[in-house]
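Trainee: Got a sequence here, can you build the structure:
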Amino acid sequence: MVPESEFISILAALLTGLMLSVGIEQFMIPRPPLRRHWAAWALHGGLWLLAYALIVLLLGRPWFSAAVVSAFLLMLVLVNNAKVNALYEPFVFQDYEYFTDAIRHPRLYIPFLGWGKFLGSATGFVLAVAIGFWGESTPAQRWMLSGQLGAIVVIFFLGLLLLLAGRQKKLPVSFNPERDVCALGLLASLWRYAEEERAPLAAVSPFGFHVHRKSDNDLPHLVAVQSESFFDPRSLYPGIFSGMLAEFDRLKGDAVAYGKLKVPAWGANTVRTEFAFLSGIGDDKLGVHRFNPYRAIAAASDVSSLAAYLKCLGYRTICIHPYPASFYRRNRVYPAWILTNLWIYVPLTGCSAMALILATLP
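Mentor: As a prediction, the model looks like this:
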């Protein structure tokens, strides 16, 4: 049997953490209403209990473990709010690579956060861990089924039952992150988007057909530039000097066609635009894969592309991108799409990422 004091400590920390999770979620933008489907609450509770059980198993300190899970949830809420303010889109499961990319490519993310804030956050984390370990001791019967381990097993299976109950309902998602977060809450929406991630990419590219190779004399060289920071701002405010883009206006005058381009991104996430250009597939046909289509391509690698079409015509296709080849798994996606990678490393602080696609004759 679990000693009464240990049982009370684990139960009190569990209930406090669960109530805190509901309160923390209310700081989200947009704020999910408390009135939602029971299955969404089951997923919320199940995920929290499983995380809590695993952290208690690792640390042996119930209150500190509840604080760790609560801090992680608060971090997700803060990241969500930052993304909404900057990109007008809530945090979704497919964004988890933000965290792994920040570890693999720190010089892309840390300069925008600021080294002072980064070092301050790291120091605060280390101090919080030290205080947690110093302020709460582990029980004597930690690894006994009659002690803390038995309570952890009960909590784990309770969380698992809640998770299985929530999964049975198969809550619908619209792939509109704002609508789904408001309908399901943060944790349930993350879970449902993770489930949908397992579905294969079923969209068909319009470039999926074969053509007869033409004479080299009939083929011009082609260059496509994706520059995510360039646009014509003069339509936003009449006070902007009309001649500020005189050369751009001259190029438009010489062009066969020009105009505004509708893209599936705002402010960042230009990999979505890159995918749409190379595959010819609109985001409305991608389901949950619209948020990071290259991950699905890396797994499937059988989606046709503009590069493959040009290859059939006799072109040699090359891509130049200013960052490591592993970023967004381009080192796996581009070879599958018959694009040769040429990577150029440039300082990215204050510089826009730019993809340059070249199609040249052999």
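
Trainee: Every contact and neighbour count from this point should use C-alpha atoms.
Mentor: Will do.

Trainee: Now do the strands in the chain.
Mentor: For the chain, the strands defined by DSSP state E occupy 222-227, 316-321, 340-343, 354-360.

Trainee: CSV for the ones you listed, including mean neighbour count and distance to V263?
Mentor: Shown next, in CSV, are the strands of the chain (neighbours: other CA atoms under 10 Å; distance: least, CA to CA, whole Å):
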stretch, mean neighbour count, distance to V263
strand 222-227, 13, 12
strand 316-321, 20, 19
strand 340-343, 15, 24
strand 354-360, 18, 15
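
Trainee: structure for this one too, so we can compare:
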Amino acid sequence: MEAFDGRGVRPISRNPGDLALRLAAYALLFAFWFAFSWRPWLAAFSCVLTVAILAVVSRLKRGVIGEPLVFSDFALLRQVPRHPELYYTRPLTDPRMAGLLLASLLAVALWYGIEPAALPHEPSVAVLAVIALPLALWTLVQLSGYGALGRRLATRFPAPDLERDVARSGLPATILAYAARWRSTRPDEESGPADPLGSTEARDRVVVVVQLESFVDPVRLGGPALPLMDTLRARATQYGRLRVPAHGAYTMRTEHAVLTGRTPESLGFGVFDPYLAQGGAEPTSLARLARRVGFETVFIHPFHRDFFGRASVMTRLGFDHLIMEEAFTGAPRIGPYVGDVALAERVLAEVRARTAPLFVFCVTMENHGPWKPGRLPGLDDPHAQYLHHVAHTGDAVAALIAGLEGLPATLCVFGDHAPSLASCRPGFGGTATDYALLHFGDAAVAPLRRDLTADALGRKLRAELSPA
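Mentor: Below is the predicted model:
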């Protein structure tokens, strides 16, 4: 199951250590399911089914995003029932989903009736066994990152290398080992100044950073030229390609990189979901730095507060004021999400209403996938839908540029990742999107083309918050 990747059969490593680790992961899965049922054949079937499901989901994910399943993906499972449309699945109330779940429950119940439990006949011994096995598994999990076992895992998995480790040790073993390594090696927090840096002299200063959902220059996707791109190339202080940490998804990776300026290497095994790893505990985030020099800090995103746990994460990152979906009641929606132009209008309203230097970090939503029939009236082709939305993104950024003219302001716009479209599969542009940095109220300078990584852009933005 694991060897077949959809393009052929990959060889399985015959190294004794690799085979032992692979089989140990299967044994742990068997023990996990056995602890629920005490029926060996049911546990064995459940183990095989689990490995098969992991392999299929990982194969699908690799085809869209370009990487296999990782342990942090399981932390996102709680979001799937709440936002099934974002995960290309159906609600649990859909008859096809509900029917499948009901059939599975009936099959398990039938198996329970056919296969006898392997529990000891003595009731007291049976109760002890039912308690002891889960306790033993829980203890193993707690100790997996420490002691002799932790040292062995650290030697075998010193740093994240997904492709190598999955090919060598198998998907279940890699998922379990990475989770253990993450628990035992949380990334270090960057040190920052403990005392306030003083207030900025530019009392009217405005810094607006806009993360554009699934944004790349549409010409790169075979679409028509976007007037905004010519404006950016002529008007921006600096612009270029932005190398982001993922393709087609994982917005939080790019978001975290820009807000903190931290390199992927500094995050250790937390690199796959920095919000899960740190929860916003970043003393030198852009928002915290902005607060230290007297800026009001505002986070704007027209979507649910619970998604990625953004409300709590952004508060911990240093944002004083969160403007989220409930603030956009009645705002125009283009497809299922609040339109980018309406979002730009809200950003400019915050700029006009400011009473102090203002730092705004805004995340757009209009062009979030999936792009599928029924999303837009009379426009069912996913590629055409994307281009329709990206034109609105161009209008929104143009409105921000016009609204900030004449102010002592900085505007930074960047794409979080390329879209997960059939015309834009992994490998497109090497995970690069586009970015631009514009200054207003200053003497004109010649635009500079410079390609950056997302974390390098975050470090560059720190200078925009320095006291004038």
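
Trainee: just to revisit the earlier point, distance to P90 of the first structure for the strands of the first structure - can I get that in CSV?
Mentor: Shown next, in CSV, are these (distance: least, CA to CA, whole Å):
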stretch, distance to P90 of the first structure
strand 222-227, 24
strand 316-321, 27
strand 340-343, 31
strand 354-360, 25
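
Trainee: Can you give me the end-to-end span of stretch 161-178 of the second structure?
Mentor: End-to-end distance of stretch 161-178 of the second structure (CA to CA, to the nearest Å): 10 Å.

Trainee: whereabouts in the first structure does it align?
Mentor: Under TM-score structural alignment, stretch 161-178 of the second structure corresponds to residues 176-193 of the first structure.

Trainee: now that stretch, how far from the chain's geometric center?
Mentor: With CA atoms, centre = their mean, to the nearest Å as the basis, stretch 176-193 of the first structure stands 14 Å off its chain's centre.

Trainee: same check, this time on stretch 311-324 of the second structure
Mentor: For stretch 311-324 of the second structure, the distance to the chain centre is 17 Å (CA atoms, centre = their mean).

Trainee: Map P62 of the first structure onto the second structure.
Mentor: Structural alignment (TM-score structural alignment) places P62 of the first structure against P40 in the second structure.

Trainee: Can you name the residues that contact its match?
Mentor: Going by CA atoms under 8 Å, 6 or more residues apart in numbering, P40 of the second structure touches F34, A118.

Trainee: ok, now how distant is it from F32 of the second structure?
Mentor: In terms of CA to CA, P40 of the second structure sits 11 Å off from F32 of the second structure.

Trainee: Need the outlier residue of the first structure, farthest from its centre.
Mentor: For the first structure, the C-alpha farthest from the mean C-alpha position belongs to N217; by CA atoms, centre = their mean, that distance is 44.5 Å.

Trainee: so how far is C312 of the first structure from that residue?
Mentor: Distance, N217 of the first structure to C312 of the first structure, by CA to CA: 15 Å.

Trainee: Excluding chain neighbours, what is closest to G394 of the second structure?
Mentor: Spatial nearest neighbour of G394 of the second structure, excluding adjacent residues (CA to CA, 6 or more residues apart in numbering): L228 at 5.3 Å.

Trainee: surely that neighbour meets A399?
Mentor: No. With contacts defined as CA atoms under 8 Å, L228 of the second structure does not count as touching A399, sitting 10.3 Å away.

Trainee: Any idea how many residues pack against the equivalent of A75 of the second structure over in the first structure?
Mentor: Aligned by TM-score structural alignment, A75 of the second structure pairs with E97 of the first structure. Residues within reach of E97 of the first structure, counting by other CA atoms under 10 Å, total 14.

Trainee: Quick one: residues contacting E97 of the first structure.
Mentor: Neighbour list for E97 of the first structure: empty [criterion: CA under 8 Å, 6+ apart].

Trainee: How much space separates it from P335 of the first structure?
Mentor: 21 Å.

Trainee: picking up where we left off before, gap between the match of P62 of the first structure and L28 of the second structure?
Mentor: From P40 of the second structure to L28 of the second structure the distance is 13 Å (CA to CA).

Trainee: Is A398 of the second structure part of a helix or strand, or is it coil?
Mentor: helix (DSSP: H, G, I helix; E, B strand; the rest coil).

Trainee: dump the residue contacts of it.
Mentor: L228.

Trainee: Against W182 of the second structure, how distant is it?
Mentor: Counting by CA to CA, the separation of A398 of the second structure from W182 of the second structure is 42 Å.

Trainee: what's the burial count for the residue nearest to G394 of the second structure?
Mentor: Around L228 of the second structure there are 17 residues (other CA under 10 Å).

Trainee: Do a quick rundown of the strands in the stretch 351-468 of the second structure.
Mentor: 358-363, 409-415, 432-440, 448-449, 452-453 (DSSP state E, counting those that start in this stretch).

Trainee: Please consider this matter closed, and thank you.
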